[in-house]
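Peer 1: quick check, what structure comes out for this input:
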Amino acid sequence: MIRNFILRTLDKYASKWIVFFVDLFLVFVSFFIAYFIRFNVSFNFNVNNLLNQIPFVLFFAVVSFLTVGSYKSIIRHTGIRDAFNVFIASSLLCVLLLLAVTFNVFFKVIDSFYIPKSILIIHYLVTTLVLILSRFIFKSFYDVLSIELESIHNVLIYGAGESGIISFGALNRDKKNNYDVIGFIDDNKNKIGKKIDRVKIYNPKLITKEFIKKYAVDEVIISIQKIKPNRLLAITDKFIGLGIDVKIVPALSKWIDGDFNANQIRQVKIEDLLDRAPIIIDNPIVQREVNNKVVLVSGAAGSIGSEISRQLSLYNCKLIVLIDQAESPLYDLQQELIQKGITNFVAIVSDVRDRFKVERIFKKYKPQRVFHAAAYKHVPLMEKSPYEAIKVNVLGTKNIADLSNEYGIERFVMISTDKAVNPTNVMGASKRIAELYIGCVSKASKKTKFTITRFGNVLGSNGSVIPLFKRQIENGGPLTVTHKKITRYFMTIPEACSLVLEAGTMGKGGEIYIFDMGKSVKIFEIAKRMIYLSGLRYPEDIDIKVTGLRPGEKLYEELLADGENTTKTYHDKIMIAKTHEIDNSVVKIKIDDLSLNFDKLNNRELVKLMKTLVPEYVSNNSEFEILDVRPKEVNIK
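Peer 2: Below you'll find the predicted structure:
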């Protein structure tokens, strides 16, 4: 606060005339110093003569400074040229004094105005040194204040409990960043109005735009351990609405060696604002199930597949076989793992649609566990390409599942989607057919345990709304949302993959595991929060454009189909979907026929066939809506 005042004062009042009079004062001081030095560092001189000579010295100093203009430079930007101007001004002063003294000696105009040449020379040297040095000292002083001022972060700490006090101490100890804690905020009425180390605790209701402006608050740091998501959401919404940054202190478990440092404070991320508690997996059973095993991951270069691969690399797998048809992303994953010093893996460019090539991989590496993440997942694209959706999502899954069964794989885990539930699009229906096929082979398998995991959207996955919104914000907007009421379930990629690994250790085979996704979230609200978290305002800086539902898209996603319910597992975030019993022999025959004849059918015929296999599939906002085909061949009990 003191530094603020000093700098504001200097900027307001440090005009050229202040510099001018300071220079005159230094000339006056230098004249005293010259006498003092001349008389052997003593006061054995006539003080009256000195006092009589001062007015003349100052007069000629005024003439010199006005002539040269050395006082006009901006002191805080002093450079070599400014120092040279000072040198010229002091030299002119010395010359004028020498001429005046010489003139007075010859004409004796003023008796008391006689200055020894030795004093004039000493005065010239001292004046030059003092004037130049004073400018650079003032510049350095200003630079130090400016640097400190620019780095000052006026902050409020939300939470006056133990975590808040620890955060306060960490901010005060931080040397790299200059934090100035304006106050604490707390909901506890017993704390409001009191002080912690002379810093006041405020009622949240008092934190208004006027308060923020008055104290120049830059950011609010939320320091509450085990804060509930809905409360974090409310706090964040309030402060981003006031136009200030919101940061958060990480959970105690993430403190470095149990200690908290200011550099651990981070920005609030969109993942924090999903109104759901994060899922933390720490299960030794997973380690036991994959240690010293050969594990194959299909679709390893995708968002889910790559994260499964990363998490598997943390265990002592004998070998991780990564296969994907996308060459560049697979190469990126390969290099990432190599950079981490991981060597127990092999990356192979291969396509799950190519049974011959995949079978060669099975023969060579003999995997014991398979995580099948390869899939086409973009709803609008697959709505235009049913052929590709079936070829990858259904027949690709069939290839991997059949080979897993033939080669006696211990466990096969398929990654499905909530869009397979009561599907309204080709992509969801193709994933549901894949689920049905896994159910069929699971019933017939004697050794391989087949497992399906079903969950919603993952934050940050390729093609998801979060990366799209980030790109749109970088480009200046607008953000595009298909419908103002559209909602989706979300979890982070690491959370989803941790649960996939966990579910891969459960059950006897044939189960569909549903993950607890928390509450569904409005995409429109996510868009607004992302704008605010980017330091911008909606709609002033960036607007949100509603474009209308895309082909195959529905407003609300579901994790359970009509008539399905769940049973609990030992993990509170993983449940088993209890589904309709289906005549597996009939379904398998249908899918086998599809495998043999699908390349002879056009898109409309393929969608008709999909609707016979998935009776709950009703096209939405699509060219296939008119196809109202209901199966008679499939026996659903």
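Peer 1: C-alpha from now on. contacts and neighbour counts both.
Peer 2: Will do.
Peer 1: and the longest helix seen in the chain, what does it pack against?
Peer 2: The residue-count maximum for a helix in the chain (DSSP state H) belongs to helix 117-151. Contact analysis of helix 117-151 by 3 or more Cα pairs under 8 Å, 6 or more residues apart in numbering; DSSP states H and E lists helix 2-13, helix 16-38, helix 80-107, strand 178-185 as its packing neighbours.
Peer 1: angle of that helix against helix 80-107?
Peer 2: Between the axes of helix 117-151 and helix 80-107, defined by axes from the mean of the first three to the mean of the last three Cα atoms, to 10 degrees, the angle is 160 degrees.
Peer 1: centre of the chain versus helix 117-151, how much separation?
Peer 2: Relative to the mean C-alpha coordinate of its chain, helix 117-151 is positioned 46 Å out (Cα atoms, centre = their mean, to the nearest Å).
Peer 1: buried set for it?
Peer 2: 119-120, 122-132, 134-136, 139-140, 142 (16 or more other Cα atoms under 10 Å).
Peer 1: what about Gly504, distance to Glu406?
Peer 2: 19 Å (Cα to Cα, to the nearest Å).
Peer 1: I have a second one here; can you model it like the first so I can compare?
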Amino acid sequence: MTESMPKWIENFVNRLAQLPRSSKRLLMLLADVIGIPLVLWSALTLRLGTIHHEPQGSNWIYVAVLFTSVLVFTRMGLYRAVIRYLGPRAILAVFTGVTTSVMLLTVIALLWPRRAIPVSVLPIYWAFALIYVGGSRFLVRSLLNFRWSNGTQRVVIYGAGGAGVQLASGLVRSGRYHPIAFIDDNASLHGSTINGLEVFSPRSLPDLVRNEGVAAVLLALPSQSRRRRQEILKSIEPLSLLVQTVPDYGDILSGNARVEDVRDVDAGDLLGRDPVPPNARLLDACIAGKVVMVTGAGGSIGSELCRQIIRLQPTQLLLFEMSELALYTIERELKALLASEGLTVDVVALLGDAHHKHRVKEILQIYGVQTIYHAAAYKHVPIVEQNVVEGIYNNIFSTWNAAEAALEARAETFVLISTDKAVNPTNVMGATKRFAEIVLQGLQQRSSHTRFCMVRFGNVLESSGSVVPLFREQIRRGGPVTVTHKDVIRYFMTIPEAAQLVLQAASMGKGGDVFVLDMGKPVRIADLAKRMVSLMGLTVRDDENPDGDVEIVYTGLRPAEKLFEELLIGTNVTGTEHSMIMRAMEHSLPWHQVQQVLDDMSLALSRFDCDKARQLLMQTVAEYKPTGDIQDLVWSRKAALAHTELKNVTALQTRRLRVSTPPHGPTGH
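Peer 2: Next up, the predicted model:
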């Protein structure tokens, strides 16, 4: 089909598409009322070789053919069909309808006393009617679905399966992109035509880019493994094409997305690691039929924990969150999920700060909470570094108070969401998280009924403050993309995978356990940035390519930031029932010693003594090695003001001394 069309035809088709359904049905009926008698007249003319059809008085046959055809077509649903979405089943309906109407007409023609038409006309009429009825409808379908490609991107669809065919149809309807071909790994499909598009080998993609002006590749591979999708992305990467993908099958089947709702490549595809299927027994052991509470329920990890917990059928799920907006958002989402999936979990949204022990204890006792997932924490390294006191309060004292409340309320399980930055920390955030682990290890020594355990993992993709959404935003703005150091590496895991493993690890805890998740191979952040630039259809601007689109700027490591993170303190680690969950055997402190440090820390914080607080962190977390001076903004400002005030006092004293002393020194008598 041509790629352009006269404007008046385009306007006519647009008006036609906007008509109400009843008007469209009436137009189809009117077209048949006019067209079917003309088809019979054409068949008679061809058979008789003249436009004069004898004998006279046979005009009733036109009424009969029209009546039988409309009756059969109505019965077959041809006037109810949505023309824009006609498919293979419509061809069968047209064939059946036309054939049935011709058979009825044949019976009438044979039984009528005075033969109106030769029987030999009927096969010709049948062929003409098929062409007219089917052709008229598919012609209108083609007009409605015409690829108005003016100003739209030319794209190829990678994947000629069911999702690819649906995507092609959806794109044609939306006009957002102009699909010109399929790419597929299946050699048996190469050279064939599907839905009007030719199928090519992946090796043909560079030629399509060069010769056909392809600007983007749309991945229609919702059932492929992440590893395979990563291989495909790597093969496309050198072409600097925009790469987008259809939603996952789960979202499509649940009605949360349509196939044509293409989106940016999932960050998990950049890692290329397929999640290990969960162990059902481990997954719901602490959840099914229990009352569960998640602190920090509106955060990246907390909200994903809630999504997965709710599907495991607890009797109640308590959302505990200090941010009113975050609590409102996750409550609405979960209630929509309950309705869409027919679940009956009682969701309770509670505002509160885990630092308030009495509030937490009251909630745990009143609702009879059995399992707590403590995800509430400050996690952004530079911000915690600049707000030492609040970081210690939220990450250490909130954990302590919530855990003490769980102990007193006789909860069964308390799970702390920890971080790889707790291992050999160089920053306050990491040190506070390791301190929180030590607090729980100490509390376990006092507990006979509550199991305390910790789950430690690295960065999660697409979480608030993570590099992937930041890089995506910077690339869309045209750069620069900021990377702290060309050699910095990090462990990454998707949020759903991390949450799933947390739930399974919690069921294996015996008390005081530190579980470490297998994060796979670390990722070089600079390489991740370059890949994202390429997969968004742009090129990196550097010395080798000064005309590139987006520059990558190295800003230097931030205060207390490390080049690489670790997951274990020492090497004492054992396996568990799950292949991706390890149990770390790490040192702990007796509770009386932890209690003393907490009391001293509380006194230091009440005096806003950041220096003393950091000394106590270093005393408790032996591996904590700060890399510079205290960065707390208020502490630094206070010190600067004190220094300025001291300088002013000294200067004033000096001036007074000069005024009170004669120019030639003291005069004797």
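Peer 1: related to what we said a few turns ago, mean neighbour count, the helices and strands packed on helix 117-151 of structure 1: which tops it?
Peer 2: Among these, the stretch with the highest mean neighbour count (mean count of other Cα atoms under 10 Å) is strand 178-185, at a mean of 21.
Peer 1: so where is the helix or strand harbouring Leu50 of structure 1 in structure 2?
Peer 2: Counting by DSSP states H and E, the element that carries Leu50 of structure 1 is helix 47-68. No residues of structure 2 are matched to helix 47-68 of structure 1 when aligned by TM-score structural alignment.
Peer 1: other SSEs contacting that helix?
Peer 2: Using 3+ Cα pairs under 8 Å, 6+ apart as the contact criterion, the elements in contact with helix 47-68 of structure 1 are helix 16-38, helix 80-107.
Peer 1: in structure 2, which residue range corresponds to the last one?
Peer 2: By that I understand helix 80-107 of structure 1. Mapped onto structure 2 using TM-score structural alignment, helix 80-107 of structure 1 covers no residues at all.
Peer 1: quick one: that helix to helix 47-68, angle?
Peer 2: Using the same axes, to 10 degrees, the inter-axis angle of helix 80-107 of structure 1 relative to helix 47-68 is 130 degrees.
Peer 1: which other helices and strands does helix 80-107 of structure 1 contact?
Peer 2: Identification of packing neighbours for helix 80-107 of structure 1 by 3+ Cα pairs under 8 Å, 6+ apart yields helix 47-68, helix 117-151.
Peer 1: look up how far Gly520 of structure 2 lies from Gln504 of structure 2.
Peer 2: Note on Gln504 of structure 2: its distance to Gly520 of structure 2, by Cα to Cα, is 18 Å.
Peer 1: revised request: answer the last question for Ile417 of structure 2.
Peer 2: Spatial separation of Ile417 of structure 2 from Gly520 of structure 2 under the definition Cα to Cα is 19 Å.
Peer 1: neighbour count: these two, which is higher?
Peer 2: When Ile417 of structure 2 and Gly520 are compared for neighbours, Ile417 comes out ahead with 22 against 12, by other Cα atoms under 10 Å.
Peer 1: tell me the residue in structure 1 aligned with that one.
Peer 2: Matched by TM-score structural alignment, Ile417 of structure 2 corresponds to Ile415 in structure 1.
Peer 1: does that match touch Thr453 like I think?
Peer 2: Yes: contact status for Ile415 of structure 1 versus Thr453: in contact at 5.3 Å, counting by Cα atoms under 8 Å.
Peer 1: give the residues shared as contacts by those two.
Peer 2: Common neighbours of Ile415 of structure 1 and Thr453, using Cα atoms under 8 Å, 6 or more residues apart in numbering, are Val500.
Peer 1: check the mean deviation of the helix or strand just after the longest helix of structure 1 from structure 2.
Peer 2: Downstream of helix 117-151 of structure 1, the next assigned helix or strand under DSSP H and E is strand 152-158. Once the two are superposed, strand 152-158 of structure 1 sits an average of 5.9 Å from its aligned residues in structure 2 (mean Cα distance after the TM-score superposition for structure 1).
Peer 1: okay, the angle between the very next helix or strand once past strand 152-158 of structure 1 and strand 178-185?
Peer 2: As assigned by DSSP H and E, the chain's next helix or strand after strand 152-158 of structure 1 is helix 162-173. Here helix 162-173 of structure 1 runs at an angle of 160 degrees relative to strand 178-185 (the same axes, to 10 degrees).
Peer 1: what packs against helix 162-173 of structure 1?
Peer 2: For helix 162-173 of structure 1, where contacts count as 3+ Cα pairs under 8 Å, 6+ apart, the packed elements are strand 152-158, strand 178-185.
Peer 1: now those strands as JSON lines including distance to Val217 of structure 1?
Peer 2: As requested, these are exported to JSON lines (distance: least, Cα to Cα, whole Å):
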{"stretch": "strand 152-158", "distance to Val217 of structure 1": "5"}
{"stretch": "strand 178-185", "distance to Val217 of structure 1": "8"}
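Peer 1: do you know which of those lies nearest Val441 of structure 1?
Peer 2: Between Val441 of structure 1 and those, the shortest gap by Cα to Cα is with strand 152-158, which sits at 55.1 Å.
Peer 1: contacts only, for Ile486 of structure 1.
Peer 2: Contacts for Ile486 of structure 1 (Cα under 8 Å, 6+ apart) come out as 522-524, 554-556.
Peer 1: one more time with 7 Å
Peer 2: 522-523, 555-556 (Cα atoms under 7 Å, 6 or more residues apart in numbering).
Peer 1: map it onto structure 2.
Peer 2: Ile486 of structure 1 is assigned Val488 in structure 2 as its aligned equivalent, the criterion being TM-score structural alignment.
Peer 1: distance check, that match against Leu528 of structure 2.
Peer 2: 11 Å.
Peer 1: now swap in Val553 of structure 2 and tell me
Peer 2: Val553 of structure 2 sits 14 Å away from Leu528 of structure 2, taking Cα to Cα as the criterion.
Peer 1: please enumerate the shared neighbours of the two.
Peer 2: With contacts defined as Cα under 7 Å, 6+ apart, no residue is adjacent to both Val553 of structure 2 and Leu528.
Peer 1: A strand includes Phe452 of structure 2, no?
Peer 2: Yes: applying DSSP: H, G, I helix; E, B strand; the rest coil, one finds Phe452 of structure 2 inside a strand.
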